[in-house]
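Engineer: just coords:
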């Protein structure tokens, strides 16, 4: 019993319109997808262009059939459809990182155009034209299947799904080649007439045109996901093997989302323990307060413009699990949004050694500035302060030599006395200058011992007796005879000599200078007191500073000074871990107090 085939009565024009609209919407869909995350794969947008070309082919070949000349409709419409299929094949080659056959593809499409133009212009049976069209279209489809078989060893199942529809379309077109060449085909079945082959053609074209795009989209999604997984794995390995600490903190949840294993080295914490901590717990307390103030300001800025990428660099201190403070460099940025949640991505690097080097360099720079200032002051003393007394000596010598035969002996003795005073000033200055220079080079040994303070004061008084007598100044040593001090003898002599000399210089003729001591529980205080010019607070604040030349004012008889003696005193006192202080009032006098810690 035979069954007569019932045609599906598919209207060819309707099928053409459906294919046209289907191609158009699929092209639009691919374009839209290419602007999203899939846009990282260029193949999606390329496929959109190919589908758009196919849409144009259906319009020219079907929608405009009968409106435009057949030679254009048939030749160029089918050529555009073939171009889209060839384009798909080349996209597939690029997908497998192979070179596209651009020149070959163009020649292949042009050859079809030429063949179709010849067939349309001639009186050949139309079934041969259909066979030729089917043959041309089947070649890139079957080659696509071969490319998948050859290259899809590591790829996902979606590629074989794509290859299946390429094979269905390619094999069906190959069957059409055979069918139209061998079978005696009803002329109505060649173009748009009702027939079995045409019904199957419409269905196959419609299904494959949709499924090829759909399956290729799956292929691209699989590739994208696979690359994402590889990328995440790569960055995970980088993070877990990096000496830098990488972390992600969720501000909404107020908790860490991720911390790299290097937290063990930087904080002495396991990842599990660190994940349970808050961000503020990972910073030293003082640093935490200032850092979170900055964080609030930066967060406001980020919320006002979430699309802007800003990276912040901070140097902050952290607390190790063993209570040791460490310096780290933190680079951070905000990501996310108010709706989805804002996170902080941070990369921290330990910079303890670098920070120590910076602090050392800063200290070296400060020392260098001090040395440079000292050098300038040293040159200033040599150029100016030594010049004055030497010039004075030279003047007095000339005066004596010029008048030695004419003036009286008393006058000559007076001038020689002035010469002696000036030379004493010069000698004192040179002694201080040389001692200070040696101290700067570290050439002065420090050998403290128990010595008699009374005897040390007497030695200095004897050395300065001449200067005191010239101004009729009485120096009184009120230090108890049995007082013992633990100090370096040479340095102690320098300290006492300079303080007593200063007291003489700034005392009015006929005044007194008193040297006394005060025995405390853990220290011994030496007082050198005069009743001369005194100083105001501004002058006191500039004492003991080499760069402040103004700190040394002329004495009551115009004696010059550099202030170097007091600077030297302070350096030597500090070597003993002692201190020096001053009490003074204008025209009442000054009292210098030097405190020495008691030795063993």
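Structural biologist: Ah, there it is. Predicted model, so just to flag it, every value in this text is computed and none were measured.

Engineer: switch to C-alpha atoms for all contacts and neighbour counts from now on
Structural biologist: Will do.

Engineer: roughly how far is stretch 425-437 from the heart of the chain?
Structural biologist: 52 Å (Cα atoms, centre = their mean, to the nearest Å).

Engineer: So what's the residue count around residue 243?
Structural biologist: 17 (other Cα atoms under 10 Å).

Engineer: dropping in the other structure now:
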């Protein structure tokens, strides 16, 4: 069988994810005459929709990009020496999601330089833009780490030298002065012990900070009741609080489930409550409370003291290791100045944020957020028997999670918008909206939380697998699936979801 050039061209056009469009001059206007089927895959609108409504393409350009894009196209058409250009901009697809496009445009001009025909190639570059943003964030993070490394060395050279100087000074005095009284010896030994304790705390804080920075600290998040760890932290701080006649009040509801590493969460609570005790005036109260931020899938914790407060210009220094803000407590208590910096690193590692509000002589409130423990997994499949089978499988391998179901990608997106599941497990080939279209729409959406996605399907070719990989989908499985490997992928994806 002989393949003609026209047949080959048609096959390429109809089976490629790059949309082709063309327009011709009709009087004083340039009118569209062709849009290939791939246009619908990219924009969600059919070829006929664009042909019947020439303004549709302009109408779907993102409002923030519209003026600039139209201006560039007009300048290109009016420049009689140019025959091609390339634009990158955003559109709003038929589902209301944002899609990044690359539009390569070429024109044919007459002898006077007027545009007679226009040809364009349109492709979805949303995944490339996502990679660019990730690379930018990585570069920024590396730059900050390098800067922090230099400041870290500066901290070590200064702050470790200070207690050493004190220790060596008092030791020399004790060795050289034979006539020291017992009282003076005890006093000097107390100074030495205080300096040693300060140095020990500083070294521990620095080691914890470096382990967090380099990823060498154990991070094993799981569903835990934060109230239990608040109570445990209060118990640990009770002795110190009693010495200052302070009351620590736990206002959390009985059950506050979060997805966190229990040891690291306890360290955050200990550091913040310890600071509250340190800076509270004798006889004061410390309040610990929480509230659910449902849309963000976070729990916001607050620890409020009735202490001396912090100057506005110093608040920004609280959580930065290189600023190392350290002041004496209300009864002369000392600290390393790194406690809240460690808290910031731990909270960030969990996917949360930490900040402070303070008023001099009134007190300080430290806020931080930790992801809620979503116990729902969304299973998306158009085949009822497969949904039943894999729903039972999921309940057997992850019994602590509730399995909810959807029949196609469009229904899944509505569920994700409203309940923010911890994980989505989706089929590939489905009516109304495929798994691939769902992933693209989800990534381009303005949803506050975008859960990780695992693809599980009987209908997967190599091209589809590659497209999912380009979109950043790490796990793509065929049916039937190896249960052991499937379970590991689910566990890792749920852990990853707290840092999305």
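Structural biologist: Received it, and whenever you're ready, just let me know what you need. Model, not experiment: these values are computed from the prediction.

Engineer: And the TM-score between them?
Structural biologist: Overlay of the two chains. TM-score (TM-score structural alignment, normalised by the length of the second structure): 0.56; 351 aligned residues with a Cα RMSD of 4.4 Å.

Engineer: max-length strand in the first structure?
Structural biologist: Under DSSP state E, the strand in the first structure containing the largest number of residues is strand 325-337.

Engineer: helices and strands around it, which ones?
Structural biologist: Counting by 3 or more Cα pairs under 8 Å, 6 or more residues apart in numbering; DSSP states H and E, the packing neighbours recorded for strand 325-337 of the first structure are helix 285-304, strand 312-319, strand 341-350, helix 352-380.

Engineer: Any idea which of these gets closest to residue 120 of the first structure?
Structural biologist: strand 341-350 (64.9 Å; Cα to Cα).

Engineer: Quick check: that closest one compared with the second structure, mean distance?
Structural biologist: With mean Cα distance after the TM-score superposition for the first structure, strand 341-350 of the first structure departs from the second structure by a mean of 3.7 Å once superposed.

Engineer: roughly how far is that strand from the heart of the chain?
Structural biologist: With Cα atoms, centre = their mean, you get 13 Å for strand 341-350 of the first structure.

Engineer: swap in stretch 299-316 of the second structure?
Structural biologist: 25 Å.

Engineer: mind listing what's buried in that stretch?
Structural biologist: 299-310, 315 (16 or more other Cα atoms under 10 Å).

Engineer: In strands, which of these fall?
Structural biologist: Filtering these for strands - DSSP E - leaves 299, 300, 301, 302, 303, 304.

Engineer: if I look at the residue located most distally from the centre of the second structure, how far off is residue 171 of the second structure?
Structural biologist: Going by Cα atoms, centre = their mean, the residue of the second structure most distant from its centre is residue 179, 63.9 Å out. Computed as Cα to Cα, to the nearest Å, the residue 179 of the second structure to residue 171 of the second structure distance reads 14 Å.

Engineer: and what of residue 338 of the second structure?
Structural biologist: 28 Å.

Engineer: now swap in residue 161 of the second structure and tell me
Structural biologist: From residue 161 of the second structure to residue 171 of the second structure the distance is 15 Å (Cα to Cα).

Engineer: can you check residue 196 of the second structure too?
Structural biologist: 12 Å.

Engineer: Sticking with residue 461 of the first structure, tell me its helix or strand.
Structural biologist: Per DSSP states H and E: residue 461 of the first structure is located in helix 453-463.

Engineer: I'd like to know which elements that helix is packed against.
Structural biologist: strand 474-477, strand 484-487, helix 489-505.

Engineer: right, and those - which one's nearest residue 370 of the first structure?
Structural biologist: Shortest separation from residue 370 of the first structure across these is recorded for helix 489-505, at 22.5 Å, computed as Cα to Cα.

Engineer: Give me the buried positions along the helix or strand following that closest one.
Structural biologist: For helix 489-505 of the first structure, the succeeding helix or strand toward the C-terminus, using DSSP H and E, is strand 512-519. Using 16+ other Cα under 10 Å as the test for burial, strand 512-519 of the first structure gives 512, 513, 514, 515, 516, 517.

Engineer: wouldn't the third one be in contact with residue 531 here?
Structural biologist: No - here residue 514 of the first structure lies out of contact with residue 531, judged by Cα atoms under 8 Å, at a distance of 9.3 Å.

Engineer: Would you mark the buried spots in whichever helix in the second structure runs longest?
Structural biologist: For the second structure, the longest helix by residue count, based on DSSP state H, is helix 182-214. Across helix 182-214 of the second structure, burial judged by 16+ other Cα under 10 Å covers 188-189, 191-192, 194-196, 198-199, 201-203, 205-206, 208-210, 212.
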